[in-house]
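1. Quick one: sequence plus predicted model below, questions after.
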Amino acid sequence: MTATHDVFNQATPLADVSLWDINAPLQDALRLHAPGLDTSALRGLGARAGSAALQDHARLANAHLPRLRTHDRFGHRIDEVEFHPSYHALMSAACEAGLHGTPFSDAAQASGHAHLQRAAAFMLFTEAEPAMLCPISMTYAVTPALRDNPAIYRDWAPQLTARAYDPALKLWRDKPGVTMGMAMTEKQGGSDVRANTTQAAPDGHDDWGARYRLTGHKWFCSAPMCDAFLVLAQAAGGLSCFFLPRVLPDGSRNTLRIQRLKDKLGNKANASSEIEFDGTLAWRVGEEGRGVPQILAMGTMTRLDCALGTSGLMRQALAIALHHTAQRSAFGKRLIEQPLMRNVLADLALESEAATALSLRLAHAFDHQDDAQQRLLARVLTPIAKFWICKRGSLFAQEAMECLGGNGYVEEAGEGVMARIYREMPVNSIWEGAGNIMALDLLRALRQGDVAAALAHELSPARGQHAALDRMIDALPQRVADGVPETEARVLARDVALTLQGALLAQSAPAAVFGAFCDSRLARHHDVFGTLGAGADFDAIVRRAMPMN
């Protein structure tokens, strides 16, 4: 007699695997741009990120949420957020991997591929836990911005680029490493930062330059326990950018009031907050009135991370779906052998590989900002990649969840990773500018130079390899040159993204992947996963994506 509670026909956890070794699309996309790159560090990170130990830290960091302590037990205002120890373990691992400001160190810059290698590492770590990567991403983005205040950059750069993490609120010079955040949006403005009302009053000069007192609020301040923030406030000369440390140079705490933590759909392990400034000390970065351009420069880099993060989550969801369906049986076959399921899995694999290819291409452009064409492509591809990849993310996660059925929908004390992925996906689409903001930014980017010529040059290596791709390659430069009305900006962003993905896959992916992508995305409209034509080589596509060594 079989016991009623015997467990059988259930998949095992996908754990203790090297996320690098099982990700051929990531390896090939990286090889396209940096053929001789030493990937030993990525292999090591892949093993750590895929370990059961780090997965357990991710579970605990999401099960035990950040907690706000506005006062200590004696009534003193402290404005601190407490995290579970697993959150700090994850932060330490990310900093040790150099995912924050390390690419801006002299040693990393010397490699010529600092941003590309960091991008691949960021994607690998995302598969372990994405929520706490928010302060890591902001530290990455704001590090170069501080160069507009040379005195602050001189003092803070060693800790910003160091592979170390220290969560304590104390002087930067007493810490092995620091993190930074950004606080831009206000309740009345949202993406329209020019509507900000926070005021900056001059308060003299010191070793860090022009000092101000800030009064106002920020509706979203993510990771409020960072060591410092770049914030926007209205000065006499207009909206300006300011450096605001939590601990002042004399060792006292700055006035930063955390009003409450946000209760978010996902991104649970990370604390997002509302904050108030009341005579808060800050130092100007750059010129008065130049706050918006300053913030846009930082936003470009965090938008790169939105594309990278979504690509990483896609790969994680795909790997879990493949791992599950390879073990689970239904109707006399393993799920992965069922024809319709095989179509869904292959289609998801195409989407994941295309997202990886486009994200790494964008990161490659950041490594070559001394080249005018690469600089222009970085400007244009950033809103395109963020718009399209992030838009596809939630649909992707929902389809991958269906591959697990009810098991995918259940969270079970944080162990249901697929549900966590699903809740996490929208944040990358919303944060740093939602879809309309990205589409409008693309239209602005088209006025920055000869984008049509740059795209034509970028797409030329793929010409002649697929009829549908050739049609897009022929048409796009003229569409870009002619421009489109604002109402069609999303359509243009989608079409450029798909064409670039096809061209990149022509250079880095096997013929089965490239052909099926162009057939399904460029030759016809792709509206739902699992609709590849019967001619697609399902076996080859699924075999390439399988999460096994």
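-> Looks like it came in fine. Numbers count the residues shown, from 1 in each chain.

2. CA atoms for contacts and neighbours, from now on please.
-> Will do.

3. got a list of what Gly44 touches?
-> Gly44 makes contact with Ser18, according to C-alpha atoms under 8 Å, 6 or more residues apart in numbering.

4. take the one below as the second:
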Amino acid sequence: MANVSRASSSTEGFFQLFPTIEKQYTSPSRPSDFATPREAQRLSDDPILARILHQYLPVQAREQVGASVHKLSRRVLQPSVLHHAVEAETDVPTLHPLTTFGEVNKTDPLRTCAGWKALKDICVEEGTVSIAYDKTKTDFNRRVAQFGIIHVWTPAAAMTMCPMSMTDGAATLLSRHLADPDGDQPGRHAVFAETYSRLVSQDPRQSWTSGQWMTERTGGSDVSGTETLARRLTQGEITEDERLGLDQDILGQPLGPWRIDGFKWFSSATDSEIAVLLARTSRGISAFLIPMRRRVRGRVMRGEGEFNDDVTELNGIRIQRLKDKLGTKGLPTAELEIKGARGWLIGQEGKGIKEISAILNITRIHAAAGSVSYWSRGLAVCRAFSKVRKARGRLLYDHPQHVLWMATETVKYWAAAQFSFFGIALLGCNEQSWEAVAKNTASETLIPRDPAHREALLRLLTPVIKAQVSVASVNGLRECIECLGGVGYCENNEDGGIMNIAKLYRDTLANTIWEGTASVMAEDVGRVIKDKRIAGGNVIEAIFGSWVTAALQNCRGLFKEECEVVEERLQALIAIAESSSAEKLEYHGRDLLTHIEAISCAVLLLHDASTDGDEVASHIASRYVWSHAVPHSRYQRKQISWQDNASIDRRIFLGVSFRPERQNGKL
């Protein structure tokens, strides 16, 4: 009798093995293995992170920092953390603007789920902000350590890193004003000191987060049209607030002597304890710190005659509505009406845009770093999926075309990760010193020793990193979605949401807009190039060019032709900068971003590979140069057989320690 085929059903037929997401970073077990990146690179699913930590951290710090990253690489995959992330995505913030009888709800109009709150606590516990401000750590780059944690944590954080990034920026801003006297704002010094200590706390019971309220209806990144107004309160108004019991924040500290009124059209982290915002005074746009809430004394009694001092309400802020966004679902983003909020002037009146730049530089780095961390998780899912999914009778990793595709994406990801962490390393070096954090590391020939040179280089590269890495990560995650086919296109919140690349894609899209689009970043780069205060208006040749030339000196032994290619691309960029007017640079702004990105990433990958001659790192560096940095020139890449290339592809995408496992089954 002939065999009769059986139809599949919900319980019978093909069932694919569930992909196993590997640990992103694994720290070597022997102290001697920290001398080189080889062992951590072999053990880790994300080997570029291991190489980056090795490049920027001295040997004595790698074990300490690596242990924290190792531990978190396991925590982010725990079912409880994955559950929190799914809950934050699906049980979204809600607004309850009125009380039962229709009065304005000033007490608790915004409600977020337990998962969101739990993830914020983990952010604090893991030091996503505090590590950068721990002044007891002086012998390694605290920013690299901080963003090593962030790189592992962000894909599981369900956008809680948005308030953390703004908290980081606010902490940097306030740190510059901790020594300011009260002046005509009695109590400001104490308020700033207490606020700063809570922003950088690693204790969830004490920590605060900060909002950043800049965006108005007149224009996103263009704050020149700010319609929010601020004025000094009269003594009579201050006395009246004291009489009404509306003169203290939630800690019992005095509220500031400024009154702020206006409307903010897009305000993330609405559940934060404080906010930094811009408002216009009689002397121009100024920066202010406002507490989100204030005490309400004498309004409510607890028992007969006993006043409840714990009652608080919003500090002259009314949440108009929550934004319905493409992504970032768990993040409470709102339109805010500010009417009679009391706050403190930060720095000088009329200098608000200059003050706020301290936050923007930090948050732009966060935007890039967060984007590339999402990309890392997307590729991790692709690796895991490729090891268990079959097509036409073979596992995906046995299809050379598939592996070449994913290897090409991995090359792009390595470049973006190196570019982001170079900006991070420059930031940390500027905050500490070259001698403290770069000397005696693999990066001492990469990071300029001169502080003015480093400052100018970071000023030029920050908008490029923000624009290019954010956009590249979106494109990379789109490729990851395609890698999974229909699975990638679905909102997979089952199994802890570990397979939900669609969510990563939606959330990453926000970073291409937040803190300025690529066009805004391109305009910023054009201004830097023409700014006479920076290297006399010659930043491309004098600062960027000299950095490229110096860094490539250590690469010529292994990558002679690649170095020549990069130098020719550099000369083309210098010629454009020298011959173009400000108007022409603006017109070709996005081309400038691409030039600077290609040169920078090539230099960073070549430099990294030259430190130890690692085979995979060398192939990736060479591939990037020939694919992305080649100008219209005479150079032609050396040709090798596709079979040899395919062998290299597998090591790039799946790792040097991967061993195929033959499995039976059918698609």
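-> Structure received. Please read all numbers here as calculations on a predicted model, not as lab measurements.

5. now what about the TM-score between them?
-> Laid over one another, the chains give 0.91 as their TM-score (TM-score structural alignment, normalised by the length of the first structure), with 533 aligned residues with a C-alpha RMSD of 2.5 Å.

6. The equivalent of Ser420 of the second structure over in the first structure in helix, strand or coil?
-> Correspondence of Ser420 of the second structure to the first structure, assessed by TM-score structural alignment: Ser359. Put simply, Ser359 of the first structure is helix when judged by DSSP: H, G, I helix; E, B strand; the rest coil.

7. Wait, Ser359 of the first structure touches Phe387, no?
-> No - with contact defined as C-alpha atoms under 8 Å, Ser359 of the first structure does not count as touching Phe387 (11.6 Å).

8. What's the match for Lys386 of the first structure in the second structure?
-> Match for Lys386 of the first structure (TM-score structural alignment): Lys466.

9. How many neighbouring residues does Ala52 of the first structure have?
-> Using other C-alpha atoms under 10 Å, Ala52 of the first structure has 17 other residues around it.

10. Tell me who's in contact with whatever residue of the second structure lines up with Ala29 of the first structure.
-> Matched to the second structure by TM-score structural alignment, Ala29 of the first structure sits across from Ile52. Each residue near Ile52 of the second structure by C-alpha under 8 Å, 6+ apart is listed here: Gln418, Phe421.

11. Mind jotting down where the strands sit in the stretch 251-400 of the second structure?
-> Taking DSSP state E, counting those that start in this stretch, the strands of the stretch 251-400 of the second structure run over residues 258-267, 274-281, 284-291, 293-295, 312-314, 317-322, 334-346, 390-391, 394-395.

12. Can you lay out these as CSV showing mean neighbour count and distance to Glu227 of the second structure?
-> Shown next, in CSV, are these (neighbours: other C-alpha atoms under 10 Å; distance: least, C-alpha to C-alpha, whole Å):
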stretch, mean neighbour count, distance to Glu227 of the second structure
strand 258-267, 22, 6
strand 274-281, 23, 7
strand 284-291, 24, 10
strand 293-295, 24, 22
strand 312-314, 19, 21
strand 317-322, 20, 16
strand 334-346, 22, 11
strand 390-391, 16, 58
strand 394-395, 20, 59
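
13. hang on, Glu129 of the first structure is in a strand, isn't it?
-> No - per three-state DSSP, Glu129 of the first structure lies outside any strand segment and is coil.

14. That one matches what in the second structure?
-> Correspondence of Glu129 of the first structure to the second structure, assessed by TM-score structural alignment: Ala157.

15. same question, Glu486 of the first structure
-> Applying TM-score structural alignment, one finds that Glu486 of the first structure aligns to Glu586 in the second structure.

16. How much space separates its match from Arg364 of the second structure?
-> Per C-alpha to C-alpha, to the nearest Å, Glu586 of the second structure is found 20 Å from Arg364 of the second structure.

17. Between those two, point out the one with more neighbours.
-> Shown here are Glu586 of the second structure and Arg364; by other C-alpha under 10 Å, Arg364 has more neighbours (25 against 20).

18. Identify the residue nearest that one in space, chain neighbours excluded?
-> Using C-alpha to C-alpha, 6 or more residues apart in numbering and skipping the chain neighbours, the partner closest in space to Arg364 of the second structure is Lys466 (5.5 Å).

19. ok, that neighbour touching Ala368?
-> Yes - Lys466 of the second structure lies in contact with Ala368 (C-alpha under 8 Å); the separation is 4.9 Å.

20. still on that earlier bit, secondary structure element holding the match of Glu486 of the first structure?
-> Per DSSP states H and E, Glu586 of the second structure falls inside helix 582-587.

21. Which residues belonging to whichever helix or strand comes after that helix are considered buried?
-> Remark: after helix 582-587 of the second structure, the chain's next helix or strand is helix 589-612, criterion DSSP H and E. Neighbour-count burial for helix 589-612 of the second structure flags 589-590, 592-611 (criterion: 16 or more other C-alpha atoms under 10 Å).

22. Let's verify the alignment partner in the first structure of His628 of the second structure: helix, strand, or coil?
-> In the first structure, His628 of the second structure lines up with Arg521, judged by TM-score structural alignment. Assigned with three-state DSSP, Arg521 of the first structure falls in the helix class.

23. So Arg521 of the first structure is in contact with Leu498, correct?
-> Yes - using C-alpha under 8 Å, Arg521 of the first structure is in contact with Leu498, at 7.1 Å.

24. which residues touch Ala121 of the first structure?
-> Going by C-alpha under 8 Å, 6+ apart, Ala121 of the first structure touches Leu42, Leu45, Gly46, Ala97, Leu99.

25. Quick check: closest non-adjacent residue to Ala128 of the first structure.
-> In this structure, Ala128 of the first structure finds its nearest non-sequential neighbour in Ala49, 5.2 Å apart by C-alpha to C-alpha, 6+ apart.

26. Wait, that neighbour touches Leu19, no?
-> Yes - between Ala49 of the first structure and Leu19 a contact is recorded at 6.9 Å, counting by C-alpha under 8 Å.
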